[in-house]
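Chemist: Using only what follows, build the 3D model:
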Amino acid sequence: MKSVLIPSMVIDIITTGVSGLDGYVFEKVENCPFCGGAVKGHDIKKKKFATIIEDNKRKIITVNVKRSRCTSCQKLVYADSPFYKNIRMGSPLVDFCLINLKIHSANHISKILKKMNILVNPSTIRSLKGINADHIAHVDFQGIFFPLSLLNISEKLQIR
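Modeler: Here you go, the predicted model:
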């Protein structure tokens, strides 16, 4: 298996960004995406974003996503948040897995993520095969693709 060489600055940016999202509240929702109607606050749902290694222990990073009820069609509407539909992991991490599946095995991607203190099971990564990754903007660091969504993750922390 190839050795994993990631610049420490990149690891720091990603680790700080992911761990800094713990407890973050995503609450931006303007209108109902189904009918365009006005929405009224309903509740806040806690969602798992990632599992990281911190102080040699597993830590689950969760975010809070505001849910609203449409006043017209009564459907439940989630605020804009970094998740793909039906995938229980933050979209920047999904993006990382998807673009790297083009050139690396799921086991190797899991090893790369672990080097960044992020735990993702290879079987979870394999389950993403077949999802189109052509839309994901990324940069190449020594044969590892980093999506801009992951490199810019700490920008979310600046809007608190």
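Chemist: contacts, neighbours, all on C-alpha from now
Modeler: Fine.
Chemist: Ignoring the adjacent residues along the chain, who's closest to the residue most central in space within the chain?
Modeler: For the chain, Gly90 is the residue whose C-alpha lies nearest the centre (Cα atoms, centre = their mean; 2.2 Å). Excluding the flanking residues, the one nearest Gly90 by Cα to Cα, 6 or more residues apart in numbering is Phe49, at 4.6 Å.
Chemist: Check the burial of that neighbour by counting its neighbours.
Modeler: 24 (other Cα atoms under 10 Å).
Chemist: Contacts for the helix of greatest length in the chain, please.
Modeler: Secondary structure of the chain per DSSP state H: the longest helix is helix 8-20. Helix 8-20 is contacted by residues 50, 52, 61, 116-118, 150-155, 157 when judged by Cα atoms under 8 Å, 6 or more residues apart in numbering.
Chemist: Next, the structure of the following sequence, for comparison with the previous one:
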Amino acid sequence: MISSSVTLFDGVNFSEIRRSCPSCTGPLRRHDVRKKRFARLIWGESTRNINVYITRYRCGECHRLWYADEPFYPDTRHGVPVVDLAVALSTKYPFHKTARILSGLGILIDRGTVRLYNRLPIPETTDMYGIPVPNRIIALSGLVAEGGAIEGAELLAALSLPFTERAAPERCPASEEERDE
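Modeler: Coordinates of the predicted model:
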């Protein structure tokens, strides 16, 4: 269940972003697509990188670059499901044991990285066979069961991630009073 939830992300393009620049409200244009490693899986006798593609946009006025919404926590190099699993396991086990358990589950991550991720908030989990499994991984397993091609927006919705500050959707004021404040 865990490795199949992670492999869902392989080759998926994330391109959702607001229509205007968060900094100056200028128009955004597609700039390029960056490949980012989402996870590293143990695949038989070797390893396999799971990569995602993140679209970057450039503002037409202030020329700043903005990333589309992506399945990564700020300042992390692994995808949200991998980080959540590492954090959940590290609440119950020491860092070296967490890295060993992840390796047994097919996810390659070192104990130093687990230690760094331990500073992040603890995700909601469900205990399965004595292992705390993040609810986000369970939600992703529903997409695995459906099969077929999955869009980046669907994966972000399954992860129930809040929009990033750098790519938050514009919020229209609900009333005139709110607009005047």
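Chemist: Superposed, what's their TM-score?
Modeler: After superposition, the two chains reach a TM-score of 0.79 (TM-score structural alignment, normalised by the length of the first structure), with 146 aligned residues with a Cα RMSD of 2.1 Å.
Chemist: ok, the alignment partner in the second structure of the residue nearest to the centre of the first structure to Arg30 of the second structure distance?
Modeler: In the second structure, Gly90 of the first structure lines up with Gly79, judged by TM-score structural alignment. Distance, Gly79 of the second structure to Arg30 of the second structure, by Cα to Cα, to the nearest Å: 23 Å.
Chemist: what do you get for Arg115 of the second structure?
Modeler: 36 Å.
Chemist: In terms of packing, which of those two has more residues around it?
Modeler: Arg115 (18 against 15).
Chemist: Need the counterpart of that one in the first structure.
Modeler: Superposed on the first structure with TM-score structural alignment, Arg115 of the second structure falls opposite Arg126.
Chemist: Wait, Pro27 of the second structure touches Glu61, no?
Modeler: Yes: using Cα atoms under 8 Å, Pro27 of the second structure is in contact with Glu61, at 7.2 Å.
Chemist: buried sites along the longest helix of the first structure?
Modeler: Ile11, Ile13, Ile14, Thr15, Gly17, Val18, Ser19 (16 or more other Cα atoms under 10 Å).
Chemist: How about stretch 56-71 of the first structure?
Modeler: The neighbour-count check on stretch 56-71 of the first structure (16+ other Cα under 10 Å) flags Lys59, Ile60, Ile61, Thr62, Val63, Asn64, Val65, Lys66, Arg67, Ser68, Arg69, Cys70 as buried.
Chemist: which of these lies closest to Leu98 of the first structure?
Modeler: Ranked by distance to Leu98 of the first structure (Cα to Cα), the buried residues of stretch 56-71 of the first structure are led by Ile61 at 20.6 Å.
Chemist: Now which residue in the second structure aligns to that closest one?
Modeler: By TM-score structural alignment, Ile61 of the first structure lines up with Ile50.
Chemist: contacts for whichever strand or helix holds that match?
Modeler: Using DSSP states H and E, Ile50 of the second structure sits within strand 46-59. Identification of contacts with strand 46-59 of the second structure by Cα under 8 Å, 6+ apart yields 6-7, 9-15, 20-21, 26-42, 64-68, 70.
Chemist: Over to stretch 146-160 of the second structure?
Modeler: 8-9, 12-16, 70-71, 136-137, 139-140.
Chemist: ok so, going back, after the longest helix of the first structure, which helix or strand is next?
Modeler: strand 25-26.
Chemist: burial of Val39 of the first structure, as a residue count?
Modeler: 22.
Chemist: does the residue nearest to Gly90 of the first structure sit in a helix or strand, and which one?
Modeler: strand 39-54.
Chemist: picking up where we left off before, now, which of the contacts of helix 8-20 of the first structure lie within helices?
Modeler: Leu150, Leu151.
Chemist: Quick one: buried ones out of the contacts of helix 8-20 of the first structure?
Modeler: Ala50, Ile52, Ile61, Met116, Asn117, Ile118, Leu150, Leu151, Ile153, Ser154.
Chemist: Matching the first one against the second structure, which residue comes up?
Modeler: Using TM-score structural alignment as the criterion, the counterpart of Ala50 of the first structure in the second structure is Ala39.
Chemist: Would you check how far apart that match and Tyr129 of the second structure are?
Modeler: Ala39 of the second structure is 24 Å from Tyr129 of the second structure, by Cα to Cα.
Chemist: what do you get for Asn51 of the second structure?
Modeler: Asn51 of the second structure sits 29 Å away from Tyr129 of the second structure, going by Cα to Cα.
Chemist: Nice, that's everything, thank you.
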